[in-house]
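Chemist: generate coordinates for the sequence data below:
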Amino acid sequence: MVVTESQIRALIRLLADEDRRIVQTISDKLIDIGPLAVPLLQEAEIEQPEMAERIASVLEEIRGGKLEQELVDLASAPDEDMDLEKGAFLIARYAYPSLDVPQYIRQLDEMAQEIRDRIGPRASGEETVKTFNRYLFTEQGFKGNTKNYYEVENSYLNRVIDRRTGIPISLSVVYLLIGRRLHLPIHGIGMPGHFLVKYESDRYKIFVDCFNGGALLTEKNCQRFLTEAGYGFDEKYLQHSPVRAILSRMTKNLLAIYSKLDDSLKKARLGKFIEILGCDSREGGL
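Modeler: Here you go, the predicted structure:
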């Protein structure tokens, strides 16, 4: 059955009914209609502020439900086949539903190409990392947000790329996505309380702290950090983080922020995202 614009508008008007059962029935119908109803709901949200809360709830179910299904499909893959880039942009689309993902993919492609041009075919691992870091943190200006660490935009990949600012895990994801375009032997390292990237070849092994301007750390540096931070040291803290764990950690960071803001709709949806990812990650956040 094809639903017309006038029928959708009529349903939206019924959201103003005082009977909660009717409101729930109408909400369910609009949710079933799905993306077709979104532009009209957004219009009504502005024009009828008295219904804003009910409309926001319907919009959340339409958008969130679609993303949930996409996340189910993504998470059904084995760990080694999960797509970090697709997952990170999926999380970003939760806050930015009209996000132009291809535009950001092009930006990542262009940055990778610029680094490739600088590195050349015979660069050593050490030269590669130093060239990469100089480009990303000095030339492009990516940096840790030390002034407003818990700002929600620090956790959405598109905003990290826009503002060149983020937290350890989001900056590390940018590094990983560019590095994988260059076929570099790099991995995310989800230490408690801090996230790093590790470059690991036969001849050169180093940890990169993307939050602190690409500072290069040895394993002893990491052990010292963990000990001084009160976590103690365990070999598992320096193991590679699978994509599932990285996406779960990104989502848990957002859940913590929205919990502090007491945003019940986002708390509920992000909780479902974490369940879908099915990763009982005991890593610290951020």
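
Chemist: CA atoms for contacts and neighbours, from now on please.
Modeler: OK.

Chemist: burial of the residue lying closest to Glu200 once chain neighbours are set aside, as a residue count?
Modeler: Among residues not flanking Glu200 along the chain, Pro185 sits closest, at 5.6 Å (C-alpha to C-alpha, 6 or more residues apart in numbering). Pro185 sits with 15 neighbouring residues when counted by other C-alpha atoms under 10 Å.

Chemist: got it, and Asp162?
Modeler: Asp162: 10 surrounding residues under other C-alpha under 10 Å.

Chemist: residues touching Gly144, list them.
Modeler: Going by C-alpha atoms under 8 Å, 6 or more residues apart in numbering, Gly144 touches Thr165, Gly166, Ile167, Pro168, Leu171, Cys210, Phe211, Asn212, Gly213.

Chemist: if we go to 6 Å?
Modeler: When contacts are counted by C-alpha atoms under 6 Å, 6 or more residues apart in numbering, Gly144 touches Thr165, Gly166, Ile167, Phe211.

Chemist: and the residue nearest to it when sequence neighbours are not counted, what is it in contact with?
Modeler: Residue nearest to Gly144 in three dimensions, not counting chain neighbours: Phe211, with 4.4 Å by C-alpha to C-alpha, 6+ apart. Going by C-alpha under 6 Å, 6+ apart, Phe211 touches Lys143, Gly144, Pro168.

Chemist: what segments of this protein are helices?
Modeler: Secondary structure of the chain (DSSP state H): helices located at 5-14, 20-33, 38-47, 52-75, 84-95, 101-119, 125-133, 157-163, 168-181, 219-228, 243-260, 264-277.

Chemist: would you do the same for the sequence below? I want to compare the two.
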Amino acid sequence: MTREEAEAILIKAGEGPDEGFPLFEAALACAVHDDPSRDTKAAVDLARDAVERLRRRAESESPEEAVAETLAGDLRLTGDVITYDHPDNADVIAIAHRRRGLPVALGVFYLHAARAVGLELYGVDFPGHFLLRIETDEGPLALDPFSEGRVVLPSELSRRALRTGLMPDVAARLELLMAPISDRAVLIRLQNNIFARAQQAKDWPRAERSALRRALLNPKDHRPWLDVAAAREGQGALAGALQALSRAQILDGGAAIAARAARERVRLRLN
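Modeler: Next up, the predicted model:
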């Protein structure tokens, strides 16, 4: 797959509805878009193996046990606690080789397998740490893909929420803490992770690519284009930064003031 082919997949996914969003295909395209020199076979094989194993386990085990035993037990997917900020932790191709990664990147494999076998598993945009929500006969449960898919008790969810700075009345509302998000939002959160790390490392080309992927995945959102502009400015590509800022203004008049100020700053640097 070339970078251009990966972009075509992301454009199609971005223009489509949330229902039936091709999460794994789009995540794989994101990884190729970042580095098209790699072979995707390991990631494809891992995703296929996850589906086959989970289907068998789901016939005799509870949903939460089947998911955790398949993805963390059989396939050894777990969080990288040693080199948490390593770029490979946010890349599904690298994860297929290392079997370690960030919660949201690991979650892509969890969600893909669950979708294929008919389990109700969703991403949860929990503050500071991505989680999964699975529907069971006893009600919804929170799973942590970073901690081998283990169940996170309600009391622990509230404690985690308090540690992120949420007010006690909000941290006690499990329906808010466990609200499911779309698969599109899951993949966008992953790209946000990549952008933040690349920006911190001043790896502006990688930051630009991740911001562009967010723009393709959610074409009505102006905010990714502001990040594209910042990454291009970091590389000294001022004309390209101006183009991205203009795109942001077109998409959302509410961004006009910030984008206009940024455009003027960049324009002055051109003269």
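
Chemist: quick one: what's aligned to the residue nearest to Gly144 of structure 1 in structure 2?
Modeler: In structure 2, Phe211 of structure 1 lines up with Phe146, judged by TM-score structural alignment.

Chemist: Met191 of structure 1 pairs with which position in structure 2?
Modeler: Met191 of structure 1 maps onto Phe126 in structure 2, with residues paired by TM-score structural alignment.

Chemist: now do Arg9 of structure 1
Modeler: Aligning on TM-score structural alignment leaves Arg9 of structure 1 without a counterpart in structure 2.

Chemist: how close does Arg9 of structure 1 get to Glu47 of structure 1?
Modeler: For Arg9 of structure 1, the distance to Glu47 of structure 1 (C-alpha to C-alpha, to the nearest Å) stands at 12 Å.

Chemist: which one of these two has more residues nearby?
Modeler: The neighbour comparison of Arg9 of structure 1 against Glu47 (other C-alpha under 10 Å) goes to Arg9, with 14 against 11.

Chemist: without its sequence neighbours, what residue ends up closest to that one?
Modeler: Computed as C-alpha to C-alpha, 6+ apart, the closest residue to Arg9 of structure 1 that is not its neighbour in sequence is Leu40, at 7.0 Å.

Chemist: quick one: the most centrally placed residue in structure 2 from Arg197 of structure 2, how far?
Modeler: In structure 2, the C-alpha closest to the average C-alpha coordinate belongs to Leu190, at a distance of 2.3 Å (C-alpha atoms, centre = their mean). Separation of Leu190 of structure 2 from Arg197 of structure 2 (C-alpha to C-alpha): 11 Å.

Chemist: same deal with Arg53 of structure 2?
Modeler: Distance of Arg53 of structure 2 to Arg197 of structure 2, given as C-alpha to C-alpha: 33 Å.

Chemist: cool, and Arg159 of structure 2?
Modeler: In this view, Arg159 of structure 2 and Arg197 of structure 2 are 26 Å apart by C-alpha to C-alpha.

Chemist: between those two, who's got more neighbours?
Modeler: Between Arg159 of structure 2 and Arg197, counted using other C-alpha under 10 Å, Arg197 has the larger neighbour count: 18 against 15.

Chemist: what is the aligned counterpart of the more buried one in structure 1?
Modeler: Taking TM-score structural alignment for the superposition, Arg197 of structure 2 sits opposite Ile257 in structure 1.

Chemist: likewise Asp80 of structure 2?
Modeler: Checking TM-score structural alignment: Asp80 of structure 2 goes with Asn145.

Chemist: hmm, that match is touching Gly166, no?
Modeler: Yes: contact criterion C-alpha atoms under 6 Å: Asn145 of structure 1 and Gly166 qualify, at 5.4 Å.

Chemist: so the two - more neighbours on which side?
Modeler: The neighbour count for Asn145 of structure 1 versus Gly166, taken as other C-alpha under 10 Å, is higher for Gly166 (31 against 18).

Chemist: structure 2: which residue goes with the more buried one?
Modeler: Checking TM-score structural alignment: Gly166 of structure 1 goes with Gly101.

Chemist: may I have the residues that are in contact with that match?
Modeler: Counting by C-alpha under 6 Å, 6+ apart, the residues that Gly101 of structure 2 touches are Gly79, Asp80, Asn89, Ile95.

Chemist: quick one: the last one and Leu71 of structure 2, what's the gap?
Modeler: To tie it back to what came earlier, the one meant is Ile95 of structure 2. Using C-alpha to C-alpha, we find Ile95 of structure 2 at a distance of 12 Å from Leu71 of structure 2.

Chemist: these two - which one has more neighbours?
Modeler: Leu71 (28 against 22).

Chemist: in structure 1, what residue corresponds to that one?
Modeler: So, by TM-score structural alignment, Leu71 of structure 2 is matched to Leu136.

Chemist: do the same with Ala262 of structure 2
Modeler: When structure 1 is aligned by TM-score structural alignment, Ala262 of structure 2 is left unaligned.

Chemist: and Ala262 of structure 2, how many neighbours?
Modeler: By other C-alpha under 10 Å, 17 other residues sit near Ala262 of structure 2.

Chemist: leaving aside the residues next to it on the chain, what's closest to Arg118 of structure 1?
Modeler: Excluding the flanking residues, the one nearest Arg118 of structure 1 by C-alpha to C-alpha, 6+ apart is Thr131, at 7.2 Å.
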